[in-house]
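**Q** have a look; sequence and predicted model below, questions after that.
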Amino acid sequence: MDIILSSTFPALFAIFIFAAMVRGFSGFGFTLVALPLSALFMPVIELVPVFMLIDLLGNVQLLPKVRRHVDWKWVAKVFIPCFVFTPVGLLLLKSVEQDTIVLIISVFIFASALMIQKGFQYSKEPKFAPFILGSLAGVMNGAASMSGPPVGAHALASPVAPHIARAGLIAFFVLADSSAFVSASIAGLVNSNLVILTAALLPSSMLGGYLGSQLFERYGGKKFKPVTVILLITIAIFSILRVI
């Protein structure tokens, strides 16, 4: 595959290491980081299925370490609507300009992170938020493999311990990325070149995921929420400025 032999590949490899470190620490954010940075080097639409598969494999790598902390009821409430609305996002991927998708996602990321940074938190178990945010996650999952922002915001707004929130996010993304990848395959977005590129980039994801997990074990209790919020705001601003 041409891209593997090109001067772009080392940059993608480094980007994927950094993005996987973010995912290993926070439980989400791989595509959130990798998409805008990768867009500096090549059309992102060519990489969306790669993001899906790499993110899936990366979260499968992390899941055994956190499975005992997963609240599967919480996961189900956001995954079911995400699963239903993922095909809607795939339709957008084929019919809407890439910059438009990135801009809409970035504005939502910024608004959600700003609310959480200012102290927004659920006062009790929400009834409709999981369905609304899960549905939005599905649209974003299909359109750009970026279901993280709404579900991440939902987790950060929930009054649970960092290790519980992170475990729920990792479990959610194993399910969400699996469904998105199957949908992308049915839609004809997956081919042999994608599998080859994914295999070439997989070591970067595994290394980054390991490093991110080590950082969480050392600093996650105190730094999980502020670092994740700062990450969301920074990436949102960067993405908006790039599109504008």
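**A** In hand now; what should we look at?
**Q** when you work out contacts or count neighbours from here on, use the C-alpha atoms and nothing else.
**A** OK.
**Q** could you measure from residue 28 over to residue 6?
**A** 29 Å (CA to CA, to the nearest Å).
**Q** more neighbours: which of the two?
**A** Of the pair residue 28 and residue 6, residue 28 is the one with more neighbours under other CA atoms under 10 Å, namely 28 against 9.
**Q** how close does the closest residue to that one other than its chain neighbours sit to residue 7?
**A** Nearest residue to residue 28, sequence neighbours excluded (CA to CA, 6 or more residues apart in numbering): residue 148, at 5.9 Å. Remark: distance between residue 148 and residue 7 (CA to CA) = 30 Å.
**Q** put this next to the previous one:
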Amino acid sequence: MEFLAGFSALQITVAAIATLGAAFIRGLTGFGFGILLVPVLALAITPVEAVLALNIMAGLLALSEIRYVLREAERSALTIGALVLLATLPGFMLLDATPPAIARLLIALVALSAFVAVLLPRRGAHLPGRLTTGLTGISAGLLTGFAAMPGPPVVPYYVGRDIPRTTAKASMIGIFGVAAMAGIGSGAVVGVLQWRIVILGLALFPLVMLGNWLGSLAFGRVGDKAWRIFVGVVLAAAAGAALFKLL
């Protein structure tokens, strides 16, 4: 039975529940929206539809937080964001050419890689070199196009350093906002951005705002150590759930 823009009632229900939960985590951690939501959405709709719907919601959310990003983000976010813009389209073209079953498996593995990266020893507060920053931006762009997940390289870049969590969160939000816009543009260029996906993203956006607001309230009540531990738990849960559903 079709319910909204050609999607079934079951698909909409799964999308709504997953969106609310992922938005809460995003409000608390500054990331995790794509890592948590895309693997679940990609089991209810096609991976391409999941990535585009996610980018629409994430792009709108980032626009609502632009003042926070400009005030708190690290300057490195500008460099990484620019590289994300350049590398997103090739990643999306790869997704469009990949069979859905293989794409779902690769997306789950991307989520797992983010958890492994966060487990690496923490570094000092110093800014990484140009090579590390460049590779982070390019890989984040490719993963934005392929899985709407710029997080696996970006999260360790900021969370893995001894910098204030407010700086880390704002920097990640800024980059993920740029990534979302690049993902939407890539979908339009490739010709797979359909109106029904736009409608789905817009219909779910109020849940994104609600979940993100609740998560932001929780962000102000936890310490740095608890926040970093929660980041690792979220990544582990996302990767484990995605792999479990595939198997």
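**A** Everything's here; your move. Computed from a prediction, not measured in an experiment: that's the story for all the values here.
**Q** that older thread, comparing residue 148 and residue 7 of the first structure, which residue is more hemmed in?
**A** When residue 148 of the first structure is set against residue 7 and neighbours are counted by other CA under 10 Å, the residue ahead is residue 148, at 26 against 11.
**Q** please enumerate the helices of the first structure.
**A** For the first structure, applying DSSP state H gives helices covering 2-5, 8-26, 30-38, 48-66, 72-95, 98-117, 129-144, 148-157, 162-186, 192-243.
**Q** any chance of those in a markdown table, plus distance to residue 123 of the first structure?
**A** Shown next, in a markdown table, are the helices of the first structure (distance: least, CA to CA, whole Å):
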| stretch | distance to residue 123 of the first structure |
| --- | --- |
| helix 2-5 | 49 |
| helix 8-26 | 23 |
| helix 30-38 | 28 |
| helix 48-66 | 26 |
| helix 72-95 | 16 |
| helix 98-117 | 13 |
| helix 129-144 | 12 |
| helix 148-157 | 9 |
| helix 162-186 | 16 |
| helix 192-243 | 17 |
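**Q** returning to what we had before: quick check: the aligned residue for the residue nearest to residue 28 of the first structure in the second structure?
**A** Counting by TM-score structural alignment, residue 148 of the first structure lines up with residue 151 in the second structure.
**Q** shouldn't its match be in contact with residue 31?
**A** Yes: between residue 151 of the second structure and residue 31 a contact is recorded at 6.8 Å, counting by CA atoms under 8 Å.
**Q** what do these two both touch?
**A** Residues within reach of residue 151 of the second structure and of residue 31 at once, by CA atoms under 8 Å, 6 or more residues apart in numbering, are residue 176.
**Q** any idea how far the match of residue 148 of the first structure is from residue 142 of the second structure?
**A** Noted for residue 151 of the second structure: a distance of 11 Å to residue 142 of the second structure, by CA to CA.
**Q** ok, residue 224 of the second structure next?
**A** Distance of residue 224 of the second structure to residue 142 of the second structure, given as CA to CA: 30 Å.
**Q** which one's more surrounded, the two?
**A** Legend: neighbour count by other CA under 10 Å for residue 224 of the second structure and residue 142, higher for residue 142 (28 against 13).
**Q** show me what contacts the more buried one?
**A** Counting by CA under 8 Å, 6+ apart, residue 142 of the second structure touches 84, 87-92, 150.
**Q** now these as TSV including neighbour count and distance to residue 72 of the second structure?
**A** What follows is the contacts of residue 142 of the second structure, written out as TSV (neighbours: other CA atoms under 10 Å; distance: CA to CA, whole Å):
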residue	neighbour count	distance to residue 72 of the second structure
84	30	20
87	21	25
88	31	25
89	24	28
90	17	30
91	21	29
92	29	30
150	32	20
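**Q** tabulate the residues you listed (a markdown table), appending distance to residue 163 of the second structure.
**A** Formatted as a markdown table, those follow (distance: CA to CA, whole Å):
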| residue | distance to residue 163 of the second structure |
| --- | --- |
| 84 | 22 |
| 87 | 27 |
| 88 | 27 |
| 89 | 31 |
| 90 | 32 |
| 91 | 30 |
| 92 | 32 |
| 150 | 20 |
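**Q** which one of those is nearest residue 61 of the second structure?
**A** Taking CA to CA as the measure, residue 61 of the second structure lies nearest residue 150 of those, at 15.6 Å.
**Q** for that closest one, which residues are in contact?
**A** Here residue 150 of the second structure is in contact with 139-144, 176, 179 (criterion: CA under 8 Å, 6+ apart).
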